[in-house]
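Visitor: generate a structure from the sequence data that follows.
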Amino acid sequence: MTRSLIAAALFAAAAALFVMSVARVLPPAGWLAALLAPDPGDVSALIAHYTLFPRAATALAAGAALALSGLVLQIALDNPLAEPSTTGVSAGAVLALALFGSAGLGGPAQSLVALAGGLAAAGFTLGLAFRGGMRPATIVIAGLVLSFAASAATTLIALFNHEWMRALFLWSSGSLRQNDWSAAANIVAFLAVAWLAAAGLVRAFTLAALRDAGAASLGGNPRAIRTAGLALAAGLAALTTAEVGAIAFVGLAAPHLARAAGARTVAAQLRWTPIYGAGLLWLTDEAVKLIPLDLPTGAATGLLGAPLLLALAGRLRRPSLALAPLSAPPRRLRPEWAALIVACVVALALALFVERTADGWALATVAQASDWRFPRALAAFGAGAAIAVAGALLQRMTGNVMASPDMIGVSAGAALGFLALLYAAPTAGAGAQLAAGGLGAGLAALWTLKGTGRGAAPEQPLLLGIGVASAFTGVVSFLLASGDPRMALAVAWLSGSTYMVDAGRALVILFVAAGGLVIALALVRPLQLLPLGPAARSSGLRVGQAQMLTLALASALTAAATLVIGPLSFVGLIGPHAARSAGCRSPASLLAGSALIGGGLLATADWIGRVALFPYEIPAGIIAMLIGGAAALVALSR
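Guide: Modelled structure (predicted):
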């Protein structure tokens, strides 16, 4: 009864909004004729037949398909947080279509390309998860890292295809706008086949719910079940993405809503989850149509899905990334300070003096370097150092080597603060911008602090941060779709660019990075004890106070770097990892080594962006995301 009432409420609300939408175009008396056989001379009837009705049908079919895909992933992988967007399937399909989009793909060819991209991403994610023991949240983290890297590659492709960049953005953000019935018909066909296949796997999925040992004892093959479930779910999600773009969180929300409504058995979940998914996406799309903007529906689902992910992360208690204490290295290594310093000098020398011109490679003079490249190189180095130090602080505080400003939402919080100030006071000075960014980063960091105590799983801060980052992505999509001229100032900044940096800002970020490193070194003793968790209190440490100081410093460093360069991904994750590999194990050496490596990495990324595709330039943030994403995937595999 409860399940029926919830479904009825979803569809009634969506239907009411749909009726209001159609009534603004066509009187109710003409609806049936417009649906079945519109008059070619009646423009309103044609709009209803080819746009409004197909859009509603596409929303219903896509919502059901994504919900079924999410449910199958959650069952087969024993992971309540799995869904197409958090396992990399959607990003893989979007990247594949971006690679071949300029070829004018359509129909079956487009579906096949999306299917290949989604399956490739799913296979890669599952391979990483198998190496990690298929523990909860490992797949989610691996899939999201892969999604970040794929998104960077997609953005890079879009930068050099301006003629269809906006169309790619709207489509990849999940747009349900339709011009005919083809998308709805295709998705219904995919859904029917997948639903029948899932029904035939009910017994296998029931065994999968018993975990590996229980399934094997009853004659099941856990690996075969996972493979079949992943292939089914990834295929359905990729084919749906080919028709409507990437729509996140419907596949996460609908299965949990079905379980909350009382669907306990696998058969009941397979029956009710697609119904709830159809109602959720239809209602969301009808709500989006009330906004007088060309807002992609996928951006709205990201905003709605973020609170759900945050709530689910709070319930996760089973550790999935059990990590050795960061203060207990497996073997003694001495930091390679000489090599690190030489690498930084080489990175800065490349950024300052090695250039590519129309005549080929050349060396710049000192005057040329100081006039044109000095501010950019120093700003990139300072921002990279600041973000890497922030990452080292967060990893020591949480005891999780996958923590970094972007992975736990601190970078997204800083960017949200800056964008809010940009809209409220476009002429605000650097001090106000830093304060707004710091406030946003601090609020995100405080939220993350919820995931570090009371026996929380090590990955919980990451999942909390993913929710914040999802909300940020939805807000950015909303602002980009608004067409506000102020967003033109933010587009390059959102890519992590040094285009507009002057000498003053370069010196400021260098000073902030150096000062932050000095303050961080003063927190060496708390940083030695914080990874021990509650045991740190027995050593006399005020854990709450130490965490607040660490978060405040990491937030300030992140806000400063974000203000100067823009949101940066993976530098704060890779810098500390590379420093540990170079022998920097103690807190002091880790902080110093992270600063050198992070600064050198971003300075090198900025140089590569200038010379790789001369005369075009690639934002340093995109290059850093590609390099850092690859390195993060390697780190996850270990």
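Visitor: only C-alpha atoms for contact and neighbour calcs from this point on.
Guide: Fine.
Visitor: residues in contact with stretch 41-55?
Guide: The contact list for stretch 41-55 (Cα atoms under 8 Å, 6 or more residues apart in numbering) reads 22, 25-26, 30-31, 33-36, 38-40, 176-181, 184.
Visitor: another sequence for comparison is provided below:
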Amino acid sequence: MGIFNRNLIPSQPEQAAGTGTGLRTTGMLLLGLAAVLGISFISLTQGLAHISLTTVLQAITAPQDLPDHHLIRGVRMPRTVIGLLSGAALAAAGVLMQTVTRNPLASESTLGVNAGAYLAVVCGMLFWPVMQGHYSLLFAVIGGTAAALAVHALAGGSKGTPLRIALSGMIVTLILSSVTSALVLLNEQTTQGIFLWGSGSLVQNDWDGVVFAWPWVAAGLLAAMLFSRQLDMLLLSEDTARSLGQRVGLARSAAMAAAVLLACVTVSVVGPIGFIGLVAPHLVRLTGITKHAGLVPLAAVWGAALLTGADTIARIFVNSYGELPAGAITAMIGGPWLIWLAMRVSRRIEGGPTTSMAAGGRLRWGAFRLWVVLFSLLLLAVWTLSLMSGTLQIPFTEVIAVLSGGGEEMYRQILLEFRLPRLLTAGLAGIALAVSGSLLQSAVRNPLGDPHIVGVTSGAGAGALFLMILLPQLPASWVPVGAVIGGIAAAALVYAVSWKRGLNPTILTLVGIAVAAASAALINLMIIHAKLAVAPALAWMAGSTYGRGWAEVLQLAPALVLLLPLAWWLGRRVDLLAFGDESAAGVGLHVRNTRLYTGIIAVLLASIAAASVGSVGFIGLLAPHAARLLTGSNHRQNMVLAALIGGVLLAAADWVGRIVIMPKELPAGIVTALLGAPYLLFLMWRSSRTTKMK
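Guide: Take a look at the predicted model:
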């Protein structure tokens, strides 16, 4: 299995494997074991019941029939041990994935393994509960493997770059997570308690999880260490490895299979936990240790320490904030690490051909005005059907009568107080997200840019939720202010980190992914702290127009009236960005300032939309692509057509979500992900074929 990029992990194993390396390995091992031991003991003291270290030692060395001893040995010790096992498994999986792909950004999260395994386990829980109870690992492995293969294919196979892998992994994760959220919402009674587990929780009530997981983890670690020499040879060029007798394809396939198995074991027991497989291997590599005989066990030790430490941090605040998932804490830690790693990666890939990916088409399939008329009519048709549809069907004639100022009183109340403001909110938010996506794709010179992918939507959602949950005394009118502040803060962080590299599109996107992950983790923590029910929590995270009224319309409409003309005014400057930084600067364009102004408008549009409808993804990705495919590369034409398509998409998603499973509803954000997935997969597949042909 030739997978992804071959240039970002050193092509030779460690050269100076002498005394210095041996001392570093020994030092890292001793330090890691000390960290594991210390964190484990601290972990056993934390929880709702305060237990001293002396009591912990007595419970381990001389257990008695005491409540504290039973609590330690029956609940806290299994939790700590499963944390150690899971951390070691995820770290080792990260090492193997990075070695096979020779890509420093590869991990169980970026390759979509966690999301695929999680979806498969939820499907087993809902549709084959008896089988899932006995074969949970099998379900997880099938899902994780399928997701990794999908990311591999979409990223361009062996020609995939770190940026393409990260984006492909995030897109596959978004799609799979949307399907998972839909299943959970449709089966809320069956999936009670799954939200905490789905965020990555080490909670254990007995030793069953440990008994199940440890043989698999031990076998995976042992195999990785026994075949460390073969893993070292995977870092050589293929010709060199083959001349040394290495069966490269078989070795890569076996190593990736072991990595997926290790990651899926953890998902089947403690849920999807990200970033451990990214952080731990690089933490060890920073000391200069690259040979797998030392790298695998050291990464496993430090991964165990990191995950158990993250869970310990979460439990320190259990009395104040409730049970927090370890997965959210690791995401908060891993986000900054990914930013740092993106900066390191940029030194090797900056200015390369992968900074701009041609994922869309350039053909003009018709006159611009014709497409505007067609999509305007489609928008009108979708909006009309949406007003007519619902638990109570309203005739078309009554809709026209009400909108004309007449109609029956019952219909007037339903349309004017409920359906019309909700429809306008969806339509205006769709327009805002589509224009924001169009601007961002031009600003980062990456057709896979999107307010969700570069962290703006998640940051805005976190800001809005912060005010709603942690400052409930503030009036509801402050929510959009919180969203704008959160979106601007996320974008400011992305731009600040990327500024020194000239706002390099690759760095901008990778940093955005890290910020989005950290913001999503913060949203998870706030939802759990507020003890929101599963359905509203998932609806908020996915994006929903349920219950939206005239207040949301009145906060969206002025923003669009102000910002859309500014986006139009930037048209010629944005067009010049497509020619590359040097060419644009050569004709007098101030590239950084243009990117900055474009980004500010995009951030404001996405933030205000997020304040109104939550974290809706895909609109800002799909609508600009569809517009570019139809009209070419003219920014002003793209923006107009993308706005119409965005209004159609989110309004249609809201309509479908309301009627497809009446009387229940699916959040519009989930519907947009499910409806947009086929086109998005086609887009990535087409882009990967273009990459292979180069």
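Visitor: re the thing from before, could you give me the ChimeraX syntax to select whichever of the contacts of stretch 41-55 of structure 1 are buried?
Guide: Entered in ChimeraX, the line below selects the buried ones among the contacts of stretch 41-55 of structure 1, by 16 or more other Cα atoms under 10 Å:
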select :22,26,31,34,35,38,176,177,178,180,181,184
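Visitor: so what's R362 of structure 2 closest to, chain neighbours aside?
Guide: G632 (5.2 Å; Cα to Cα, 6 or more residues apart in numbering).
Visitor: and the one you found, how far from M357 of structure 2?
Guide: Using Cα to Cα, to the nearest Å, G632 of structure 2 is found at 16 Å from M357 of structure 2.
Visitor: over to I276 of structure 2?
Guide: Going from I276 of structure 2 to M357 of structure 2 by Cα to Cα gives 29 Å.
Visitor: which one's more surrounded, those two?
Guide: Between I276 of structure 2 and M357, counting by other Cα atoms under 10 Å, I276 is the more crowded of the two (32 against 17).
Visitor: can you find the partner of that one in structure 1?
Guide: Matched to structure 1 by TM-score structural alignment, I276 of structure 2 sits across from V250.
Visitor: surely L464 of structure 1 and R315 touch.
Guide: No. Shown here, L464 of structure 1 and R315 do not form a contact pair, counting by Cα atoms under 8 Å, at 11.2 Å.
Visitor: of those two, who's got more company?
Guide: A count of neighbours by other Cα under 10 Å puts L464 above the other of L464 of structure 1 and R315, at 28 against 11.
Visitor: ok, the aligned partner of I466 of structure 1 in structure 2 - contacts?
Guide: The equivalent of I466 of structure 1 in structure 2 is I513 (alignment by TM-score structural alignment). By Cα under 8 Å, 6+ apart, the contact set of I513 of structure 2 is 170, 453-455.
Visitor: test my guess that S175 of structure 1 contacts A242.
Guide: No. Under the criterion of Cα under 8 Å, S175 of structure 1 is not in contact with A242, lying 11.2 Å apart.
Visitor: neighbour count for those two, which is higher?
Guide: More crowded of S175 of structure 1 and A242, by other Cα under 10 Å: A242, with 29 against 24.
Visitor: and that one, how far from L115 of structure 1?
Guide: 8 Å.
Visitor: now swap in A578 of structure 1 and tell me
Guide: Following Cα to Cα, the distance that separates A578 of structure 1 from L115 of structure 1 is 35 Å.
Visitor: quick one, which of those two is more surrounded?
Guide: L115 (28 against 17).
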